[in-house]
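Asks: My questions are about this predicted structure, shown below with the sequence.
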Amino acid sequence: MNSSNSMSSSQPEDLAPEPGAAPSEDGLTELLIGLLKLCSLIGDPMKVGVCDPVGASTNEVKVVMALAGEGPLAGHDLVHITAMSAMNVSRAIAGAKARGWVEDFNDPENRRRRPVRLTSAGEGAYRQMQPMLHDVAQSLLGKLTVRQRREMGHLTDLVLRRIAEWNAAQPQDHSGDQAGS
């Protein structure tokens, strides 16, 4: 049985299209709806399993995770990476600064750029989150086979690349995009 057959045959009923909705011929619309639902619902386990135990907002944790993975970033970079609004990124940076997790960083190659980076306390908080992240991952993904995990990782990477390509092809509107450029 190939992966596409196994996905459709084992699809939970709550990911099925709404009753009365016209199914798309190729199944793409239903797949997109399922992905949207997944993206919306995965926030709850992250909040309960990671954010609440460290006493941080979901957005603060997203900023910490982005900085831990990418190094110093400006607000507009965080807007792009986290898919949060500029206002939410600014608030998350302020909250993480108040916790001592984030500090301003001077970019020697671009003095106009205003990046932030993790402090040693922020790096410690990120390390503290690791077992919690693993527990959430185990709860949500632990029953997948190694092959399914590999396939899901590959497919996730492909969709993320397509999103980046789609975003790059869109007209750029920077009017409300200033979260500490």
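Replies: Thanks, I have it. Numbers count the residues shown, from 1 in each chain.
Asks: Going by C-alpha atoms from here, please, whenever you check contacts or count neighbours.
Replies: Will do.
Asks: how near is residue 173 to residue 147?
Replies: The gap separating residue 173 from residue 147 is 41 Å, by C-alpha to C-alpha, to the nearest Å.
Asks: Kindly apply the preceding question to residue 96 instead.
Replies: Residue 96 is 37 Å from residue 147, by C-alpha to C-alpha.
Asks: which residue lies farthest from the center of this structure?
Replies: residue 20 (31.8 Å; C-alpha atoms, centre = their mean).
Asks: List the residues that contact the residue nearest in space to the middle of the chain.
Replies: A centroid search over the chain (C-alpha atoms, centre = their mean) returns residue 82, at 5.5 Å, as the residue closest to the centre. Residue 82 makes contact with 62, 63, 66 under the criterion C-alpha atoms under 8 Å, 6 or more residues apart in numbering.
Asks: now do residue 45
Replies: So residue 45 contacts residue 136 (C-alpha under 8 Å, 6+ apart).
Asks: Comparison target, given below:
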Amino acid sequence: MNSSNSMPASPPEDAPAEDGLTDLLISLLKLCSLIGDPMKVGVCDPFDASTNEVKVLMALAGEGPLAGHDLVHITAMSAMNVSRAIAGCKARGWVEDFNDPENRRRRPVRLTDEGEATYRRMQPMLHGVAESLLGKLTVRQRREMGHLTDLVLRRIAEWEAAQPQDQAGS
């Protein structure tokens, strides 16, 4: 019998009862890892852009001007990857520095007109990927998935807020 068909070993006696949460978390981690490939092929490659550049473009399109540390948080990318993505987007003419009149120390970037136009041109490709991956879900399943996704995102924000400051970004 091969290992993929064998029964898992019994959990240790002090292990918590199996409630499916760990399996669900693992499935979500797998989903998050694998969804990047259709996005790369379906959206990034046609624009000859990196996945990180597209993430920055999408974050700025959805949120408006953001500083690098905000992009780190929103995109879950490392500071170095955000910095490189911003530089790439600037070189393409998609983003520019923005002076925040309320906080002169803050160094946000924002979409340029070309960045906004590029984001609009990406919309049909984003819809194509969405249709490919989610199009067979019923309207009810889409609503439920949206609701559950929002709920998990709120729980992540609550978890992050409860972390000691020195560990929150690690």
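Replies: It's in. What you are looking at is a predicted structure, and each value in this text was computed from that prediction instead of being measured.
Asks: Tell me where the first structure has strands.
Replies: Assigned by DSSP state E, the first structure shows strands spanning 102-104, 116-118.
Asks: right, and these - which one's nearest residue 31 of the first structure?
Replies: strand 116-118 (36.6 Å; C-alpha to C-alpha).
Asks: And the closest one against the second structure, how far off on average?
Replies: With mean C-alpha distance after the TM-score superposition for the first structure, strand 116-118 of the first structure departs from the second structure by a mean of 0.1 Å once superposed.
Asks: Would you mind pulling the contact partners of that strand?
Replies: Residues from elsewhere that reach strand 116-118 of the first structure, judged by C-alpha under 8 Å, 6+ apart: 64, 67-68, 71-75, 101-105.
Asks: In the first structure, what range does stretch 75-93 of the second structure match?
Replies: Using TM-score structural alignment, the residues of the first structure aligned to stretch 75-93 of the second structure are 82-100.
Asks: List the buried residues of the matching stretch.
Replies: The neighbour-count check on stretch 82-100 of the first structure (16 or more other C-alpha atoms under 10 Å) flags 84, 85, 86, 87, 89, 90, 92, 93, 94, 95, 96, 97 as buried.
Asks: Take these and write them to CSV, including distance to residue 45 of the first structure.
Replies: Converted to CSV, the buried residues of stretch 82-100 of the first structure look like this (distance: C-alpha to C-alpha, whole Å):
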residue, distance to residue 45 of the first structure
84, 19
85, 22
86, 24
87, 24
89, 21
90, 24
92, 19
93, 22
94, 24
95, 21
96, 21
97, 25
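Asks: check contacts around residue 72 of the first structure.
Replies: For residue 72 of the first structure, the contacting residues are 105, 115, 116, 117, 118, by C-alpha under 8 Å, 6+ apart.
Asks: and in the second structure, which of those residues remain?
Replies: Among the contacts of residue 72 of the first structure, the contacts conserved in the second structure (both residues aligned by TM-score structural alignment, their matches' C-alpha atoms under 8 Å) are 105, 115, 116, 117, 118.
Asks: Tell me which two in the residues you listed are the farthest apart.
Replies: So, these by C-alpha to C-alpha: farthest apart are 115 and 118, at 10.5 Å.
Asks: out of those two, which sits in the busier spot?
Replies: It is residue 118, of residue 115 of the first structure and residue 118, that has more neighbours when counted by other C-alpha atoms under 10 Å, with 27 against 22.
Asks: Show me what the more buried one lines up with in the second structure.
Replies: Taking TM-score structural alignment for the superposition, residue 118 of the first structure sits opposite residue 111 in the second structure.
Asks: still on that earlier bit, which one of the contacts of residue 72 of the first structure is nearest residue 128 of the first structure?
Replies: Comparing those against residue 128 of the first structure with C-alpha to C-alpha picks out residue 118 as the nearest, at 13.8 Å.
Asks: ranges for the helices of the second structure?
Replies: 21-34, 36-39, 51-63, 68-75, 79-91, 113-134, 139-162, 165-168 (DSSP state H).
Asks: tell me the most buried of the ones you listed?
Replies: Neighbour counts (mean count of other C-alpha atoms under 10 Å) averaged over each of the helices of the second structure peak at helix 51-63, with a mean of 19.
Asks: That one vs the first structure, mean deviation?
Replies: Looks like 0.2 Å for helix 51-63 of the second structure (mean C-alpha distance after the TM-score superposition for the first structure).
Asks: That helix aligns to what range in the first structure?
Replies: Against the first structure, helix 51-63 of the second structure falls on residues 58-70 (TM-score structural alignment).
Asks: likewise stretch 123-136 of the second structure?
Replies: With TM-score structural alignment as the criterion, stretch 123-136 of the second structure aligns to 130-143.
Asks: Give me the contacts around that stretch.
Replies: Contact partners of stretch 130-143 of the first structure, identified using C-alpha under 8 Å, 6+ apart, comprise 45, 46, 49, 50, 149.
Asks: Nice, that's everything, thank you.
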